[in-house]
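**Q** What follows is a protein structure lacking sequence information:
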């Protein structure tokens, strides 16, 4: 392997050691881009290299985000009842998991959750519905509640409503939505193993509608779905090409009753290498440790924040997170600070 850089230094396969990651960080900090080959080397590095990978990755994180951590709060505004067959999801039509099923919540419940998000120091309130895409009633509910939330609380709004057309994206922009989440989840080549009721191209098109409407794109993926390291790298490269603003990286919780029950075979070090790879590939964008961090990072959760600069606080859609107080303590113990704005 050769480290491609404007500099004269190169690194070949027999020489790859912990110095590789510092050379790679220097390249990124000098304005260079990580190649597929270099990104793959991070994912396939020996576990003994993880401290060096995180040390180099932290320099990139520190350049763009300092020692700040952004908090995001998830609100499941509509649960279950989804016609899609995403194999990882407990709310899909092929899931037998016992999850709550309800249509979009009333205004009072959504406002109460916004108050909770604000009290927990969140920067972003993420309003999520389970659906292929929003119907007119759901669009109207979002258009009503978003201006109310923004008038009362200092929160950015991220809407995760499924597939969107251009008109819907423009309506979301007009009512005050700041960003839309629509995860790629995996690579294009692996996507059919994850979902068959829509395509990778459908997801890309939704993100393009969001971008054209002038909102920020939030998009990431899930690690642990039998993908190859090459698939994880391809997803990162596609996200970089799209120019996404925020990248949530999830670690599969193989929920009983879903097609992916019992599938995830992750270790804390594998999760850390994946987080670091995304920081090297997309150095200046929000990188969020998302679902499954408590299960798969376990006692190494704090180490993830040496490369990631964002996390969810509170619970996820159908699974529990650790108490917000524990998240706050973890951030404080690292010597980091919560911020409600990008530094």
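**A** Perfect, I can see it now. Since we're looking at a predicted model, the values are computed, not measured. Residues are numbered from 1 along each chain as shown.
**Q** When you work out contacts or count neighbours from here on, use the C-alpha atoms and nothing else.
**A** Noted.
**Q** Go ahead and list the helix or strand containing the most centrally placed residue in the chain.
**A** The centre of the chain sits closest to residue 248, judged by CA atoms, centre = their mean, with a distance of 0.6 Å. Secondary structure assigned from DSSP states H and E places residue 248 in strand 246-251.
**Q** what residues does that strand touch?
**A** Outside of strand 246-251, the residues within contact range by CA atoms under 8 Å, 6 or more residues apart in numbering are 216-224, 266, 271, 275, 285-293, 296.
**Q** Can you list which of these are found in strands?
**A** Within the contacts of strand 246-251, residues falling in strands by DSSP state E are 216, 217, 218, 221, 222, 223, 286, 287, 288, 289.
**Q** got the residue ranges for the helices in the stretch 51-200 of the chain?
**A** For the stretch 51-200 of the chain, applying DSSP state H, counting those that start in this stretch gives helices covering 107-119, 136-152, 166-175, 200-213.
**Q** ok, second structure coming up, stack it against the first:
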């Protein structure tokens, strides 16, 4: 099985490939480019709820009645406390995440101070702050921001079906601004929202062409009150197939398993065999994940090592 380099070849492979052969090949590529190391990242939901956007999968939109937590931007010391706890558990990168289209000027100043404090404590810094421009990203970089996260979520064609208050092109402009500012880029999306395999492949090739550094893969956990509350979840085997296809399209990148990992159930232990080399550990934005201790044991039990190097 050859490494994938065209959408047509990829779609044909998805239709015809034996599942176990696909997994075997993806695992070989993971070991070739990433060895037996697993990188951990963690986040803090530093500002939650009352988002004016209408992303159909998100619990934090003020348009949906989800009972998600609502609170203003955390104090930098509270953010630092969470970052230090993550560092203690060998988390390589810590990200500040807020709800909303972007921070206010006052919030930007506070976030910059938090990033500076985190960086001074020897922790790799990341932020997910909505649709920032070049000047805003450059400002944060001056305070120690190393990576910007901004998911494209899905393909450009499918995007209007899961969000109408901003466009796929708005996401792309933020990614372009991050590249121009000279920070690392983390971008991926959510699977199980009703998209086709063509949408998934289009998304993967966009990320390949854009040359992102980290690709977070999330599997939709339908949340009551959102438009996708009754959406069928991705099956464990389909999730593994998605991971493998992304590894084969993006062989040298960090394929990071994030939200929805518990949906894999007993197949969660297969994510490394399917090509993943990175995990988000701890809790997600509005749903529970796995504890740091459980994930460290999970990785150790698979005979893998923690990639823990501060840049």
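**A** On my side now, so go ahead. Everything numeric in this text was worked out from a predicted model, so none of it was measured.
**Q** could the helices of the stretch 51-200 of the first structure be laid out in JSON lines, adding mean neighbour count and distance to residue 300 of the first structure?
**A** As requested, these are exported to JSON lines (neighbours: other CA atoms under 10 Å; distance: least, CA to CA, whole Å):
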{"stretch": "helix 107-119", "mean neighbour count": "17", "distance to residue 300 of the first structure": "25"}
{"stretch": "helix 136-152", "mean neighbour count": "15", "distance to residue 300 of the first structure": "35"}
{"stretch": "helix 166-175", "mean neighbour count": "18", "distance to residue 300 of the first structure": "38"}
{"stretch": "helix 200-213", "mean neighbour count": "19", "distance to residue 300 of the first structure": "32"}
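**Q** Can you lay out these as CSV showing distance to residue 343 of the first structure?
**A** Below are these laid out as CSV (distance: least, CA to CA, whole Å):
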stretch, distance to residue 343 of the first structure
helix 107-119, 19
helix 136-152, 21
helix 166-175, 24
helix 200-213, 23
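**Q** So which of those is nearest residue 49 of the first structure?
**A** helix 200-213 (33.2 Å; CA to CA).
**Q** Figure out how far that closest one is from the centre of its chain.
**A** 16 Å (CA atoms, centre = their mean, to the nearest Å).
**Q** average distance between it and the second structure?
**A** Superposing on the second structure and averaging over aligned pairs (mean CA distance after the TM-score superposition for the first structure), helix 200-213 of the first structure comes out at 0.3 Å.
**Q** just the angle between that helix and helix 166-175, please?
**A** Helix 200-213 of the first structure runs at 40 degrees relative to helix 166-175, counting by axes from the mean of the first three to the mean of the last three CA atoms, to 10 degrees.
**Q** State the helix or strand in which the aligned residue in the second structure for residue 318 of the first structure lies.
**A** Matched to the second structure by TM-score structural alignment, residue 318 of the first structure sits across from residue 286. Counting by DSSP H and E, there is no helix or strand that carries residue 286 of the second structure.
**Q** Tell me how many other residues crowd residue 286 of the second structure.
**A** 16 (other CA atoms under 10 Å).
**Q** Quick check: closest non-adjacent residue to residue 96 of the first structure.
**A** residue 257 (4.4 Å; CA to CA, 6 or more residues apart in numbering).
**Q** tell me the SS of the equivalent of the one you found over in the second structure?
**A** By TM-score structural alignment, residue 257 of the first structure lines up with residue 225 in the second structure. Counting by DSSP: H, G, I helix; E, B strand; the rest coil, the backbone at residue 225 of the second structure sits in coil.
**Q** quick one: residue 225 of the second structure and residue 108 of the second structure, what's the gap?
**A** Residue 225 of the second structure sits 30 Å away from residue 108 of the second structure, going by CA to CA, to the nearest Å.
**Q** repeat for residue 248 of the second structure
**A** 38 Å.
**Q** Likewise for residue 275 of the second structure?
**A** 36 Å.
**Q** Cheers, nothing more for now.
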